[in-house]
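> Could you look at this predicted model? Sequence included:
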Amino acid sequence: MSNPQERAEVLLRQLVPDDASRSVGPDRQVTANFSSGSRAISSYERIHGQVSQDPIDWSTVETVATKQLTDVLYAKAEGIAKVTINRPEVRNAFRPETVEQMSTCMADARDDPDIGVVILTGTGTEAFCSGGDQSVRGPGGYVGADTIPRLNVLDLQMQMRRLPKPVIAMVAGYAVGGGHILHLVADLTIAADNAVFGQTGPKVGSFDAGYGSTAMARIIGQKKAREMWFLARLYSAQQALDMGLVNSVVPLAELENETVKWCREILRNSPTALRLLKSALNAAEDGHAGLQQLGGDATMLFYHSAEGNEGRQAYMEKRRPDFSKFKRLP
């Protein structure tokens, strides 16, 4: 296709909706006239189709790994798992049982091959999560029914980081203290316009010297992270967006629809690519543990290859493996 006019027409068909007229002028300038109400459709949408805007029909899961869920709601649909902190009476503050149930749901989502993305949220519109429940905080952590003080939310943070599927925090209302850190360690954050963000630890004699400090500094910068911790102020959704703390802000009424839209778009992409990208993006911050995850993901990918299978088959057949057929690429 050597004719510039033909090339321009092909390009225009990719970028302009069908209800818009197209033309290439004598000066080879491409123009398009859009009808009222039409919008430019991206080439991605023209090839793959637009993401569905239909409401999602969740299926509730009441028992996970023989455990009855009390502090958490768990649901699945369309390859999406949704974990909801269900303690609205305390602004979705977590206690050890809450964290244990969240961890159980995250493990289930990891092991379910039909799940490709996880949403983390809180019940109601007043709070995503207000952090640890101070009423059960003891000398060594948060005290559960077994009377043992724990800081098991730290394990949950690592679990979310190493879960080989994207985790999206869907935030309405307060995301403060330990709840703020949960959205921080999620891969993406979609916030409602009523969302409020901040670290409250210094006001209640607490702090997070792990992801809550280091990951935050990498995301928003050292100066802003120190401001957030040292002053313990609260920030609006727009302020959070401006500092790069969240990915998008939408009206409260559209929060779930927008989050589900992001999930549906993610699910169109290669699960192996997403897995390797997540572990690669985390590797530098997570040290040897991050490198182990990245290395393990690479091993899993290699096991799917003909070269990897040749070594196994040769061992099982008690013969010398023939790797000569595999190119030593630059």
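On my side now, so go ahead.

> from here on, contacts and neighbour counts on C-alpha atoms
OK.

> longest helix of this protein?
When the chain is parsed with DSSP state H, its longest helix is helix 271-303.

> Now do the buried residues in that one.
Within helix 271-303, the residues that count as buried by 16 or more other C-alpha atoms under 10 Å are 271, 274-280, 282-283, 286, 290-291, 293-295, 297.

> likewise stretch 98-108?
Across stretch 98-108, burial judged by 16+ other C-alpha under 10 Å covers 98, 99, 100, 101, 102, 103, 104, 105, 106, 107.

> Can you add distance to residue 69 and give those back as CSV?
Shown next, in CSV, are these (distance: C-alpha to C-alpha, whole Å):
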residue, distance to residue 69
98, 9
99, 11
100, 10
101, 7
102, 9
103, 11
104, 9
105, 9
106, 13
107, 14
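
> Second structure follows, compare the two:
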Amino acid sequence: MYSTILTTLENGIFTITVNRPDKMNALNKDVVAEIGQAMEEVYTNTEIKSAIITGAGEKAFVAGADISEFTSLAKDGGMALARRGAELVFNKIENCPKPVVAAVNGFSLGGGCELAMACHFRVASENAKFGQPEVNLGLIPGYGGTQRLTQLVGKGKSMELMMTADMIGAEEAKTLGLVNHVVPLAELLTKTKEILTKIQTKAPLAIGHIIALVNQAAKCDPAGFDNEIEAFGDCFDSEDKKEGTAAFLEKRKPVFKGK
């Protein structure tokens, strides 16, 4: 079905693996299109409860974009490239009502760092490296990097990282809040699946509201507080709320159905 990515579904967790290890899993138009198709599956397949995005091999998550696709582009082409990526992949990941987590193995640079940042949070292997080196090409991040890196690590550090094109290691990324956990490479997918397995025991509708509202908070949306109040009210109409409160009072584990 796909030529540049691999997908597997196990215990409700859909794993999307960028599979171009000979090219350090670099993003090209085909990879972007296929991740977009895979994300459509995440949205529409009720068997999928959550998703992981990772890279094939041990060296790279996604080591950047395929620069050879840039050489013939002028302004309109560059804008179209960025807009297509945002619509097909990056915004689709960020706004997905199901959890999408990046399992970052190795280099996560340029468009790869932006792909990881579009996910709801990140788990990194000890050999992971992050960076936005676009200024070395006379460019800036074009897949949301200027916005999401600033949301995650703050104005001063994002300015420095993007203007110097410096790479940072996994531990520094964790200190900055760019990643949530750092684990040995051999444990990366196990740790990520462990977290998602826990999340999958919670109420799916509530999880979806949390994703949407935290995204609004990250964008400093002034309507965020009012939207939280409305979403809180919506939860009260759900079967999951009835099940969750009943289970609590009956001292048993809830069984949520996402209704």
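Structure's in. What do you need? It should be emphasised that the depicted structure is a prediction, and the values quoted were computed from it without experimental measurement.

> what range in the first structure matches stretch 27-42 of the second structure?
Counting by TM-score structural alignment, stretch 27-42 of the second structure lines up with residues 94-109 of the first structure.

> what about that stretch, distance to the chain center?
Distance of stretch 94-109 of the first structure from the chain centroid (C-alpha atoms, centre = their mean, to the nearest Å) equals 17 Å.

> Leaving out chain neighbours, which residue sits closest to residue 291 of the first structure?
Distances taken as C-alpha to C-alpha, 6 or more residues apart in numbering place residue 283 nearest to residue 291 of the first structure, at 5.2 Å, with adjacent residues excluded.

> Counterpart of the one you found over in the second structure?
Taking TM-score structural alignment, residue 283 of the first structure has residue 216 as its aligned residue in the second structure.

> From residue 235 of the second structure, how far off is its match?
Using C-alpha to C-alpha, to the nearest Å, residue 216 of the second structure is found at 18 Å from residue 235 of the second structure.

> before we move on, what about residue 6 of the second structure?
As judged by C-alpha to C-alpha, residue 6 of the second structure and residue 235 of the second structure stand 35 Å apart.

> For the second structure, which segments are assigned as helices?
So, for the second structure - with DSSP H - the helices run 29-44, 75-85, 91-94, 111-118, 145-153, 155-164, 170-176, 188-199, 204-218, 224-236, 239-249.

> Dump those to CSV, plus distance to residue 100 of the second structure.
Below are the helices of the second structure laid out as CSV (distance: least, C-alpha to C-alpha, whole Å):
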stretch, distance to residue 100 of the second structure
helix 29-44, 9
helix 75-85, 17
helix 91-94, 7
helix 111-118, 9
helix 145-153, 15
helix 155-164, 23
helix 170-176, 18
helix 188-199, 9
helix 204-218, 10
helix 224-236, 21
helix 239-249, 21
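
> mind checking which of those is nearest residue 62 of the second structure?
helix 111-118 (4.4 Å; C-alpha to C-alpha).

> what stretch of the first structure does that closest one fall on?
Here helix 111-118 of the second structure aligns to the first structure at residues 178-185, judged by TM-score structural alignment.

> List the buried residues of the matching stretch.
Within stretch 178-185 of the first structure, the residues scored as buried using 16+ other C-alpha under 10 Å are 178, 179, 180, 181, 182, 183, 184, 185.

> before we move on, what about stretch 74-93 of the second structure?
81, 83, 84, 85, 86, 88, 89, 90, 91, 92, 93.

> With distance to residue 192 of the second structure added, can I get these in a markdown table?
Below are those laid out as a markdown table (distance: C-alpha to C-alpha, whole Å):
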| residue | distance to residue 192 of the second structure |
| --- | --- |
| 81 | 31 |
| 83 | 30 |
| 84 | 28 |
| 85 | 25 |
| 86 | 25 |
| 88 | 24 |
| 89 | 21 |
| 90 | 20 |
| 91 | 21 |
| 92 | 20 |
| 93 | 17 |
